[in-house]
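Enquirer: Predicted model follows, preceded by the sequence.
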Amino acid sequence: MASRHSPTRLLRAFVALLLPLALAACGINSVPTAEENAKAKWADVQAAYQRRADLIPNLVAVARNAANIEQSTLEGVIQARASATQVQLTPDDLSDPAKVEAFQSAQANVSSSLGRLLVTVEQYPELKSQARFADLMTQLEGTENRINITIRDYNAAVQDYNTRIRTFPEMIGAKLIHGAKPLTPFEAKAGADTAPDVGAMFNGS
């Protein structure tokens, strides 16, 4: 009788061996795909911040040439920009909360310094009336909006990836095959990372 049941036992053993592999296969493609998507979204965030960094020198130059704005205000913007451009965050660093925090803080300082500059500009109506300055303000407003959108998209991609590597059955493949680590979302600090309300300034708000 033992021989009649041996095929069944062999089949069960075979299934027992294949089941973990089958479950792990669920994350073989989906986990790295989700990770690459999150990293691509992060590249969009960096591009948006770079666009802002590129606008700042022109903005400062126009403000300096057109009005007697306090030098400390302009220097604050310049220094914040310089510090932010020195804080580099590669896709491989996205699983390191400390490095993401450093990047966030540097960019928050830029937002804060820009906010102070825009408040100061209120005292110089002749500067606000200049076409070149108004154009730069429009570009800055669009860039700040783009930053917010790219951060939102990045955080959504991170949430999807982090959920995948922590949810059965994809977590099996994520741990056994990919050694996946959670990515860090970009969290704006209360008040510190608020985009300058350029539109409100020109509407007289």
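Expert: Yes, it's here. Numbers count the residues shown, from 1 in each chain.
Enquirer: going forward, measure contacts between C-alpha atoms and count neighbours the same way
Expert: Fine.
Enquirer: Can you give me the buried ones in whichever strand or helix holds residue 50?
Expert: Assigned by DSSP states H and E, residue 50 belongs to helix 30-66. For helix 30-66, the neighbour count (16 or more other CA atoms under 10 Å) marks 30-32, 34-35, 37-39, 41-53, 55-56, 59-60, 62-63 as buried.
Enquirer: this is the other structure I want to compare:
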Amino acid sequence: MKKNFLITIYSIIIFTFFIILWITNIYNQLVKLNESIKTQWGQIENVYQRRADLIPNLVNTVKGSANFEKNTLNQIIEARAKATSISINKNDLNQNQINKFQQTQDQLNNSVSRLLLIVENYPNLKSTQNFYELQNQLEGTENRINVERNRFNDKVNNFNTYRNQFPKIIIANFFSQFQEKGYFKSQIGAKKSPIIDFSN
């Protein structure tokens, strides 16, 4: 009788040990995937900051080379200020936060696109070396933004797929940092990122 009791106790201890080991493994994998998303979020912030840093140079070059409506330049400056002032907590990258961030960045993108369309009417400006270099840098930055956003969405997909599998979702729901993450989505009506073309 005592032997059976000891076997039962040892079985429970071994079973508990394996359950703890299994939960620890899931937790550690969730941490790894979550940290990967945070790292990628940092990359996204970097490329958006690069674009924000290019805009004052672009605006100053345009101001110095053309007679523009102040309204257009003021809209860009305001949109840039909004885009750089928004702060997203990388520990809470839910869909609502991502949408808020993306909306302010899209407003900035629209303002810059309007500026670049207006510039088409100023052939002298298009031929200046400074503007040409800034335009190339801005175009390259837009491509980087697209690449980093795609990488972010891939990492979010990996995380969400892993955490939403049963029974992992039960463990994930015990920890606030492992809530489902949000994706970057394309603008409504936009099938591809805007292309800035000065060749025409």
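Expert: Sure, I can see it. The structure displayed is predicted, hence computed values, not measured ones.
Enquirer: distance from the helix holding residue 50 of structure 1 to structure 2 after superposition?
Expert: Compared with structure 2 after the fit, helix 30-66 of structure 1 shows a mean deviation of 0.6 Å (mean CA distance after the TM-score superposition for structure 1).
Enquirer: Contacts for the helix or strand hosting residue 7 of structure 1 next, please.
Expert: Assigned by DSSP H and E, residue 7 of structure 1 belongs to helix 2-25. With contact meaning CA atoms under 8 Å, 6 or more residues apart in numbering, helix 2-25 of structure 1 is reached by 169-174, 176-177.
Enquirer: can we see that at 6 Å?
Expert: Here helix 2-25 of structure 1 makes contact (CA atoms under 6 Å, 6 or more residues apart in numbering) with 169, 172-173.
Enquirer: top of those by neighbour count?
Expert: Most neighbours among the contacts of helix 2-25 of structure 1, by other CA atoms under 10 Å: residue 173, with 26 neighbours.
Enquirer: need the contact list for that residue.
Expert: 24, 27-28 are the contacts of residue 173 of structure 1 under CA under 6 Å, 6+ apart.
Enquirer: mind running it again at 8 Å?
Expert: Contact analysis of residue 173 of structure 1 by CA under 8 Å, 6+ apart lists 23-28, 31.
Enquirer: By neighbours, which of the residues you listed wins?
Expert: residue 27 (25 neighbours).
Enquirer: in terms of contact, does that one touch residue 175 like I think?
Expert: No - Residue 27 of structure 1 is beyond contact range of residue 175, at 9.3 Å (criterion: CA atoms under 8 Å).
Enquirer: that older thread, out of the contacts of helix 2-25 of structure 1, which sit inside helices?
Expert: Residues of the contacts of helix 2-25 of structure 1 located in helices (DSSP state H): 172-173.
Enquirer: Looking at the contacts of helix 2-25 of structure 1, which is nearest residue 131 of structure 1?
Expert: residue 173 (56.8 Å; CA to CA).
Enquirer: any idea how far residue 166 of structure 1 is from the closest one?
Expert: Taking CA to CA, to the nearest Å as the measure, residue 173 of structure 1 falls 10 Å from residue 166 of structure 1.
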